[in-house]
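Undergrad: I'd like to go over a predicted model; first the sequence, then the structure.
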Amino acid sequence: EFLELLSAEDVVYGLRLQKVEVPTAVRRGDPVWLNCTYDLESDDLYSVKWYKNNVEFYRYLPSDDPPGQKYDLLGVYVNLSQSKLGNVYLSSSDLNTEGTYRCEVSAEAPSFQTERAERELQVYGLVWFEFRA
């Protein structure tokens, strides 16, 4: 039998999703930042994609021109000029903005590793009551 010992330099690490930031709640009308932080380690980036309720609304592919693309989805107001890589800026919000947001990061060949995480976003509106005596 042959046993090979690996040193720390021999171990290859891959893509790691470090943080997915989605506000827990926002006030109706307010803008929203969605942040997906990752470490590629020794990999190259293939894509970063964002989904709301399992429907894709934004993707960033470095190989595309332009690299950032948005897809129309009710309640998701992507501002492409402010969005880059894993950071997506929604210029406004309404009750349709509520949902489960997922970031999915994929590495290029040869690993093709994909990491994903999701967070819930709620939108609240202010309701005014007038009481008269």
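TA: That came through, no problem. What you are looking at is a predicted structure, and each value in this text was computed from that prediction instead of being measured.
Undergrad: From now on I want contacts and neighbour counts done on CA atoms only, so please keep to that.
TA: OK.
Undergrad: quick one: contacts for residue 32?
TA: By CA atoms under 8 Å, 6 or more residues apart in numbering, the contact set of residue 32 is 23, 26, 89, 90, 91, 92, 93.
Undergrad: now those residues: which count as buried?
TA: 26, 89, 90, 91, 92, 93 (16 or more other CA atoms under 10 Å).
Undergrad: I'd like to check which residues are in contact with residue 55.
TA: No contacts exist for residue 55 under CA under 8 Å, 6+ apart.
Undergrad: same deal with residue 50?
TA: Neighbours of residue 50 in contact, by CA under 8 Å, 6+ apart: 56, 57, 58, 59, 101, 102, 103, 104.
Undergrad: how much space between the most centrally placed residue in the chain and residue 125?
TA: Closest to where the C-alpha atoms of the chain average out (CA atoms, centre = their mean) is residue 103, at 3.3 Å. Using CA to CA, to the nearest Å, one gets 26 Å for the distance from residue 103 to residue 125.
Undergrad: In addition, the following structure is provided for comparison:
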Amino acid sequence: LLVEPPAVRRGQSVALRCDYQLVEAPLYSIKFYRGQMEFYRYTPGEYPPTKVFQFPGIRVDENGSNATTVLIRNVSFGLSGQFSCEVTADAPLYSTATAFAQMQVVEFPEKRPQLFTEHSRYEPGDVLRANCSTLPSR
């Protein structure tokens, strides 16, 4: 499972991509989870093939999602954590494989860091004491 980007800014979109290769059987389903809760399923044998399950804070873009990728819009801090995808092959195998990945939702400071020093000028060998401060971030 690939989370693109793995650290996503709050309010932005993130794509979860589950790459798989099925050799001896066609795809039965692919399911995406946040923790233990399923929020997206693609089953090519059903109509429609996609199904979105309600999950607090997850807004699936169905137009940007398919058999390998689910696009989540407007992410919030509560979505940080483990995601997984589960791929199940159809008959005759009905085998299942699961992959995991972490996603971190972040927020950048609104302004650039500020650097404060004791003196405005320094000579070689002087001791430099400085403080670098930023606004809150996460």
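TA: Looks like it came in fine. All of these numbers come straight from a predicted model, not from anything done at the bench.
Undergrad: and the two most separated of the contacts of residue 50 of the first structure?
TA: Pairwise distances across these peak at 13.3 Å for 59 and 101 (criterion: CA to CA).
Undergrad: Just give me the match in the first structure for residue 43 of the second structure.
TA: Applying TM-score structural alignment, one finds that residue 43 of the second structure aligns to residue 61 in the first structure.
Undergrad: nope, residue 86 of the second structure is what I was after
TA: Residue 86 of the second structure maps onto residue 104 in the first structure, by TM-score structural alignment.
Undergrad: From residue 117 of the first structure, how far out is its match?
TA: For residue 104 of the first structure, the distance to residue 117 of the first structure - CA to CA - is 7 Å.
Undergrad: between those two, who's got more neighbours?
TA: residue 104 (19 against 15; other CA atoms under 10 Å).
Undergrad: Identify all contacting residues around the helix or strand encompassing the more buried one.
TA: Here residue 104 of the first structure sits within strand 99-107, counting by DSSP states H and E. With contact meaning CA under 8 Å, 6+ apart, strand 99-107 of the first structure is reached by 15, 17, 20, 22, 36, 38, 40, 43-54, 86, 112-122.
Undergrad: is it true that residue 22 of the second structure lies in a strand?
TA: No. Residue 22 of the second structure: not assigned to a strand; according to DSSP: H, G, I helix; E, B strand; the rest coil it is coil.
Undergrad: Skipping adjacent residues, who's closest to it in space?
TA: residue 89 (7.1 Å; CA to CA, 6 or more residues apart in numbering).
Undergrad: In a markdown table, list the contacts of residue 32 of the first structure along with distance to residue 65 of the first structure and secondary structure.
TA: As requested, these are exported to a markdown table (distance: CA to CA, whole Å; DSSP: H, G, I helix; E, B strand; the rest coil):
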| residue | distance to residue 65 of the first structure | secondary structure |
| --- | --- | --- |
| 23 | 30 | coil |
| 26 | 32 | strand |
| 89 | 19 | strand |
| 90 | 21 | strand |
| 91 | 23 | coil |
| 92 | 26 | coil |
| 93 | 28 | coil |
